[in-house]
Each structure stands twice: as C-alpha cells, then as structure tokens.
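Asker: Give me a model of this one.
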Amino acid sequence: MTAGLHTIVYPVTDLVKAKTLFNALLHAEPTIDTPHYVGYRIAGQDIALDPNGHTGKGMTAPIGYWHVTDLHTHLTTLVAAGATITQPPTDVGNGKLIATITDPDGNQIGLLQP
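Answerer: Sure thing, here's the model as predicted:
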C-alpha cells in the first residue's frame, strides 16, 4: 500500500546556492542540514537537496518518492510490471529504506519505506 508522494529530492551541484534559493522559495530553514543532504519539512512534504545526486547517483532531474509500507514487495510487483531497479533498497538511517526504479519510458520513480 502507498501513503502517497511525500518526498521529492533535487540533485544540486552547489549546495550553498541551492539552499539559499530553497530557503527563499519555502520561506523556511532546513530541518536537516549536512554537507551530504539538506532537508525541509513543509506542510507534511519532505523536500531534499542532494549534492551527490548528479555525479554519485546519476540523477538528471528531481525524483519523487512514494511512501510505501513494504518496499521489497512493491519492488517485486513493479519489476514484474516492467520496471528496472535503478537503486536497490538502501538504508539511509534509522531504518528508513529508499530505492529507485526506472519505468519503460525512462522515468525514475522513488520508493521510500519510513
């Protein structure tokens, strides 16, 4: 089951400039601010800036992450439906799992299990 699209991650090349822009856009300061990840929580939506998105993860655009209750089951179902796993399940801290798939049209879709 999915709880909806609650997280979007933007790949950035200059974290300082990106943070300045998103602070102004969101009228907020980050709730998480590290050299590897900057995150905002606005009205139940997580917005993140990833300075390793372009080079380390091959991101070419923002990726929306669907929050799911069982990441592994969703991956199995989506692969059977034609998706390719782009990033296998990864624990990003405190048991939170993320993964990305690519659909048959080349779109990247993120999955997140809180």
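Asker: use CA for all of it now, contacts and neighbours both
Answerer: Will do.
Asker: Show me which residues of the strand of greatest length in the chain are buried.
Answerer: Secondary structure of the chain per DSSP state E: the longest strand is strand 2-11. Neighbour-count burial for strand 2-11 flags Leu5, Thr7, Ile8, Val9, Tyr10, Pro11 (criterion: 16 or more other C-alpha atoms under 10 Å).
Asker: Check which helices and strands that strand sits against.
Answerer: strand 45-50, helix 53-57, strand 63-68 (3 or more C-alpha pairs under 8 Å, 6 or more residues apart in numbering; DSSP states H and E).
Asker: Out of the buried residues of strand 2-11, which comes closest to Phe22?
Answerer: Nearest to Phe22 among the buried residues of strand 2-11: Tyr10, at 10.6 Å, using C-alpha to C-alpha.
Asker: what about that closest one, distance to His74?
Answerer: From Tyr10 across to His74, the span is 23 Å (C-alpha to C-alpha, to the nearest Å).
Asker: Need the residues that contact stretch 44-62.
Answerer: 6-15, 18-19, 35-41 (C-alpha atoms under 8 Å, 6 or more residues apart in numbering).
Asker: Second input sequence below; structure requested for side-by-side comparison:
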Amino acid sequence: MTSAATAGITTVLHPVSDLAKAGKVYTALLGIAPQTEGTYYIGFDIGGQHIGLVPDGGPQGMTAPVTYWQVPDIAAKLAEVTAAGATVHEPVREVGEGRLVATVTDPDGNVLGLLQDR
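Answerer: A predicted model of the protein is given here:
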C-alpha cells in the first residue's frame, strides 16, 4: 500500500454553467485574479491549491466538483484503487504540458480524480 504522504489534494474542478459569471464570483471569493483564463477554463492558484472552473462540465461531463489527488505514478495508483474496489470512470489521458489525469468512482458513485505531473 502506498503511503498517504505520497498523495495530496492539489486540484478541485467545478463545473459551471456561465464561465464569465462564475469567474467573477470565484475572483471575489478567493481575492485573487485567475492565473489561467480562457473560453474553455478559468484557473486560480492559491496557497498551493488549484481551483478550476469548467464550463458545462467540460468534455468529461462533470455534474459536481471533482477533487484531484496529486500522485507520483498515476498508473500504479489507478491499479491500487481499482484493486481496492473503485471503478475507472475516465482512463488516464494527457491534458497538456505532460499532465496526466484519470478519474474513478468509489463504491458510492463519487468521482475521484488522480493527477500526475511529469
């Protein structure tokens, strides 16, 4: 079993219906301007935590926030959590700049994200 110290929550993505309106709310809430801002995504980095806004749930069709745990080896962690009873929701894929993501569902249907930076 991998030590809990090797995985930490680093990213939380929120599906939003209106990216511009949500961006204003999160800017006010967090007290900082977004570090990434486009028509497909708005991202804030605050204290080592990344908060992302995804219009209409993005290509993965998110309907609720998804928390991503930073892991050193996404394939190994995916194997470990599926062996423990999780189900692959979205297989490993690259989302840019060498970043790999995957999602699983726990036995209650909650979506959990895994993230590996190269």
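Asker: now the strands for structure 2?
Answerer: 8-16, 36-37, 42-46, 49-55, 66-70, 87-96, 99-105, 111-116.
Asker: distance from the second one to structure 1 after superposition?
Answerer: With both structures laid over each other, strand 36-37 of structure 2 and its partner residues in structure 1 are 0.6 Å apart on average (mean C-alpha distance after the TM-score superposition for structure 1).
Asker: first to last residue in stretch 40-55 of structure 2, what's the distance?
Answerer: End-to-end for stretch 40-55 of structure 2, by C-alpha to C-alpha: 6 Å.
Asker: Equivalent analysis for stretch 74-91 of structure 2, please.
Answerer: 10 Å.
Asker: whereabouts in structure 2 does the top helix by length along structure 1 align?
Answerer: Identified as the longest helix of structure 1 according to DSSP state H is helix 15-26. Mapped onto structure 2 using TM-score structural alignment, helix 15-26 of structure 1 spans residues 19-30.
Asker: Distance from the matching stretch to the middle of the chain?
Answerer: 18 Å (C-alpha atoms, centre = their mean, to the nearest Å).
Asker: Run a quick neighbour tally on the aligned partner of Pro91 of structure 2 in structure 1.
Answerer: Alignment note (TM-score structural alignment): Pro91 of structure 2 maps to Pro88 of structure 1. Around Pro88 of structure 1 there are 14 other residues, counting by other C-alpha atoms under 10 Å.
Asker: Relative to Ile101 of structure 1, how far out is Pro88 of structure 1?
Answerer: In terms of C-alpha to C-alpha, Pro88 of structure 1 sits 8 Å off from Ile101 of structure 1.
Asker: next one: Tyr10 of structure 1
Answerer: In terms of C-alpha to C-alpha, Tyr10 of structure 1 sits 16 Å off from Ile101 of structure 1.
Asker: circling back: once aligned to structure 2, how far is the longest helix of structure 1 on average?
Answerer: Mean deviation for helix 15-26 of structure 1: 0.4 Å (mean C-alpha distance after the TM-score superposition for structure 1).
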